[in-house]
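**Student:** next come a sequence and a model predicted from it.
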Amino acid sequence: MGKPVVAIIGRPNVGKSTLFNRLTGSRTAVVADHPGVTRDRLYRDVEWNRCTFTLVDTGGLFLEDPEFGEHVRAQVQKAIEEADLIIFVVDGRVGPTTEEEEIARLLRREGKETVLAVNKVDHFKNSQVAYDFLALGLGEPVPISALHGLNVDELLDRVVALFPHAAYEDLEEGEGRRVAVVGRPNVGKSSLVNALLKEDRVIVSEVPGTTRDAIDTFLKKDDRTYIIVDTSGIRRRSRVAPGVERFSVIRSLKAINRADVVLFVLDATQGVVEQDKKIGGYLEEAGKGLIIIINKWDLIKKDGDEVKQYDLVRSELDFLFYAPILYVSALTGKGVDRVLDVVDYVAAEREKRIGTGNLNNWLSEAVYLNPPPSSKGQELKIYYAVQAGVKPPVFVFFVNNPELVHFSYRRYLEHQLRKTYGFEGTPVRLVFRARRR
């Protein structure tokens, strides 16, 4: 088949042209500019994950009229007919508008594949505003910041995943689950990677990574394929010298953002230090699958206090309570053979979906066992819940007043959710929304 055509549509000032520039800039590969473009449209080819598609900037054409009339509706219809897929950009700071509800109805009626991009979400902590747009009925929204590049890789992944297989170039052997190995300098990250490669004995190839400052190593174990990203250690900001070392920190942070699962390597001889906690905080915020690797375990004297050592790590990194802990020696290979099996397990937990009926049966039981407390004379009512996303799992609870949700009850619900469904190795996001009357 020819290259798929993807059109960006949306109201004025939601960031369509900014997104177009972001997607066709240096962070993705601009293959070619098409000659003969009109002043209303700009076409560029974009390559992502070995798939090339044509992106159409409709910033000068669609929805620029001040009123949402028949003329504008006809323009949207034309975009829908021309494109194989639509990126529908909305403004996360404004919330759904009547114009966007009308566009959503058009898209649903035509049955056109659509990715809903909630723009102007400039921090991971603000990403929950995207769930206000579930009401548009276009599936799970993708929170992004076109200006800052936040989560744009997830948007591109969603776009190309909807293309037919014929749109892809032949994939090289070795495409697979992406695993980032991160931690402070000298905790044994490279030694761990070498131990993994030696354990599996099959290195397919080394190729430049998707960022210019990282190298990805492909390896196979049985019928499973992994992409291992070994990075330089993350140092405290005050210790990052200008130049090469600064880029090593950036590389580590990029590796985390690109990963499906992160191996967070600690040094058993040093325990958990302050910088480990800071790295752990970033990992929790990033929402990735996570495994804590305690390396250099061969250097620790075994005196029967191993349980105490485990409890100490759990105490110091209590906010990563969901992450499994593996004790390994990259030097001797002890414990390394379990790492990739746990990677697969955590990745599956991160992608787990719970049916709405099942979830609300669980919710009824959880509320029965521990009814929501009252606050200032008001009773919190939880009407129902839905799973709004995966990687990480996100659950939206519709309530009478989100301000009545105490952090302790939020924690209770997460504990009960994990007790019933697992989700080991992945953060779980709980979002509380007022039910529309």
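**Tutor:** Here it is on my side, so go on.

**Student:** make it CA atoms for all contacts and neighbour counts henceforth
**Tutor:** OK.

**Student:** how about the strands in the stretch 201-350 of the chain?
**Tutor:** 203-208, 215-221, 224-230, 261-267, 289-295, 325-327 (DSSP state E, counting those that start in this stretch).

**Student:** how about those strands in JSON lines, adding mean neighbour count?
**Tutor:** Shown next, in JSON lines, are the strands of the stretch 201-350 of the chain (neighbours: other CA atoms under 10 Å):
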{"stretch": "strand 203-208", "mean neighbour count": "12"}
{"stretch": "strand 215-221", "mean neighbour count": "21"}
{"stretch": "strand 224-230", "mean neighbour count": "21"}
{"stretch": "strand 261-267", "mean neighbour count": "26"}
{"stretch": "strand 289-295", "mean neighbour count": "27"}
{"stretch": "strand 325-327", "mean neighbour count": "20"}
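
**Student:** between these, which one is closest to Lys391.
**Tutor:** Nearest of the strands of the stretch 201-350 of the chain to Lys391, taken as CA to CA: strand 289-295 at 7.8 Å.

**Student:** which strands and helices sit next to that closest one?
**Tutor:** Packed against strand 289-295 by the contact rule (3 or more CA pairs under 8 Å, 6 or more residues apart in numbering; DSSP states H and E) you find strand 261-267, strand 325-327, helix 339-350.

**Student:** presented hereafter is structure B, for comparison with structure A:
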Amino acid sequence: MSKPIVAIIGRPNVGKSTLFNALAGERISIVKDTPGITRDRIYADVTWLDTQFTLIDTGGIEPDTKNEMFAHMREQAEIAIDTADVIIFLVDVRQGLVDADSKVADMLRRSNKPIVLVVNKVDNFEKFMPDVYEFYNLGIGDPHPISASSKLGFGDMLDEVTKHFKNISNWDEEDERPRIAIIGKPNVGKSSIVNKLLGENRVIVSDIAGTTRDAIDTPIRRNKKEYILIDTAGLRRKSKIKEDIEHYSIVRTVAAVERADIAILVIDATEGVTEQDAKIAGIAHDRGKGIIIAVNKWDLIEKDSNTVNKFSANIKNVLSFIPYAEILFISAETGQRLNKLFDLIEVVIQNQNLRISTGVLNEIMAEATALQQPPSDKGKQLRLYYITQVAVKPPTFVIFVNDKKLMHFSYTRYIENKIREAFGFAGTSLKFFIRERKENS
């Protein structure tokens, strides 16, 4: 099930990043070796009461000149409108209602997306309430006063945000067809792959705000089975600012990956694997999706008997946090090996849904701990009591231990590798939760 997406938008300096960080809190577990996630974290998973959603910060860059600022604001608002299910429109009580706020409000109103108007920097509710009421003039509903820095007013705001989720169409809930997202940097050939697979040149670009969801989901039949292709290449932004294009492609990727079962990461063979590829791969890995790496434009590469091995080794080096990903060398131009894509997709789907009996898991764990002693600290030895699988898509395991602090990341990785040696799990990440269980006295 895909989580709703909530985007924060607003003028520069109204406190978007402060609000984002306050909501994201420390709950974000950043996998130590996922690159790019810490440095420019623009999305996070947030839980409010029993509801989960993905939060997107459209903070980005903030140009100085006034007219450039409007262009930039429009850019940010369009990103939010395209990808979000609910929009938090953030304004600043201390600066009051300004012209730029009204311009953005007009755009948002036309989007027909639910908008929650949030007035920030209200550190004293009694003192500032008359100024908060001024924002009724925007004509987009009740203003919700908060202070992002003091975390005041969050409950009412989040109640309002999550209230809109029940109206979001859950059409993809009942849809059993596997959803495949084609992701990657701009210009690596994502559209060409989609068009080649569908056997037609579709024009995906649309000028109507809010049509993205329908415009980019295409059913496709292969081997008597139906799939949904989610294409992130559509709806290009006409931005001149490089950071904006990059920011936009990351936001689009988060939105597509959120709704997919499997992500196909397209890499340009002529460029090799880059840091931006790693950032995009990190999004799919973080969300526990199946991953296939499609190296496109392979027909343009001069080859000898070692080319594939060298290229694969380089991918495994740069994308070392997804050693499980399947790699396929293709050409959208010539159609080379594109037919193999769906065979791989099927393998990954089976692995994502694989369940292993508790008995077998505990045998593997017993053998693993016998081969390599669990770590100890200050004379206290880690003991692993029991392992069981609790979910699929991705396969998720709980390990019961005597002391969570002793279960180092590297030892969890070691257990994971032992499970993979036995069952492969090609193309899918595995998730592990460590629980403490007191020793029997």
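**Tutor:** The structure has been received and is ready for your questions. All values derive from a computational prediction rather than experimental measurement.

**Student:** which of the strands of the stretch 201-350 of structure 1 sits closest to Val249 of structure 1?
**Tutor:** Nearest to Val249 of structure 1, of these and by CA to CA, is strand 224-230 at 12.1 Å.

**Student:** and the closest one against structure 2, how far off on average?
**Tutor:** Mean deviation of strand 224-230 of structure 1 from its aligned counterpart in structure 2 after superposition (mean CA distance after the TM-score superposition for structure 1): 0.7 Å.

**Student:** got a list of contacts for that strand?
**Tutor:** 174-182, 189-190, 193, 214-220, 255 (CA atoms under 8 Å, 6 or more residues apart in numbering).

**Student:** doesn't Val251 make contact with Ile245 of structure 2?
**Tutor:** No: look at Ile245 of structure 2 against Val251 with CA atoms under 8 Å: they stay out of range, at 9.9 Å.

**Student:** looking at the two, which one has more neighbours?
**Tutor:** Between Ile245 of structure 2 and Val251, counting by other CA atoms under 10 Å, Val251 is the more crowded of the two (23 against 18).

**Student:** any idea what the more buried one aligns with in structure 1?
**Tutor:** Counting by TM-score structural alignment, Val251 of structure 2 corresponds to Ile250 in structure 1.

**Student:** so that match versus Arg177 of structure 1, what's the distance?
**Tutor:** Noted for Ile250 of structure 1: a distance of 21 Å to Arg177 of structure 1, by CA to CA, to the nearest Å.

**Student:** returning to that earlier point: now that we have the strands of the stretch 201-350 of structure 1, can you turn them into CSV and tack on distance to Phe397 of structure 1?
**Tutor:** Shown next, in CSV, are the strands of the stretch 201-350 of structure 1 (distance: least, CA to CA, whole Å):
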stretch, distance to Phe397 of structure 1
strand 203-208, 42
strand 215-221, 39
strand 224-230, 35
strand 261-267, 27
strand 289-295, 23
strand 325-327, 31
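
**Student:** to Val367 of structure 1, which of these lies closest?
**Tutor:** strand 289-295 (28.4 Å).

**Student:** according to the alignment, the closest one goes to what range in structure 2?
**Tutor:** Counting by TM-score structural alignment, strand 289-295 of structure 1 corresponds to residues 290-296.

**Student:** check stretch 99-107 of structure 1 too.
**Tutor:** Against structure 2, stretch 99-107 of structure 1 falls on no residues (TM-score structural alignment).

**Student:** state the helix or strand in which the nearest residue to Arg158 of structure 1 once chain neighbours are set aside lies.
**Tutor:** Of all residues not flanking Arg158 of structure 1 in the chain, Val115 sits nearest, at 7.2 Å (CA to CA, 6 or more residues apart in numbering). Using DSSP states H and E, Val115 of structure 1 falls within strand 114-119.

**Student:** what helices or strands is the helix or strand that that strand is followed by leaning on?
**Tutor:** Using DSSP H and E, the next helix or strand after strand 114-119 of structure 1 towards the C-terminus is strand 142-143. In this structure, strand 142-143 of structure 1 packs against strand 114-119, with contacts taken as 3+ CA pairs under 8 Å, 6+ apart.

**Student:** what is the strand it packs on packed up against?
**Tutor:** strand 85-91, strand 142-143, helix 152-161.

**Student:** orientation of that strand relative to helix 152-161 in degrees?
**Tutor:** Inter-element angle recorded for strand 114-119 of structure 1 and helix 152-161: 170 degrees (by axes from the mean of the first three to the mean of the last three CA atoms, to 10 degrees).

**Student:** what's the neighbour count on the closest residue to Gly10 of structure 1 other than its chain neighbours?
**Tutor:** Nearest non-adjacent residue to Gly10 of structure 1, counting by CA to CA, 6+ apart: Val89, 5.0 Å away. Number of residues near Val89 of structure 1 (other CA under 10 Å) recorded here: 25.

**Student:** hang on, Val89 of structure 1 packs against Ala7?
**Tutor:** No: with contact defined as CA under 8 Å, Val89 of structure 1 does not count as touching Ala7 (10.4 Å).

**Student:** which residues touch the residue nearest to Gly10 of structure 1?
**Tutor:** By CA under 8 Å, 6+ apart, the neighbours of Val89 of structure 1 are Ile8, Ile9, Gly10, Arg11, Val14, Gly15, Lys16, Leu116, Ala117, Val118, Asn119.

**Student:** before we move on, what SS does the fifth one have?
**Tutor:** Just to be clear, that refers to Val14 of structure 1. On the three-state scheme (DSSP: H, G, I helix; E, B strand; the rest coil), Val14 of structure 1 is labelled coil.
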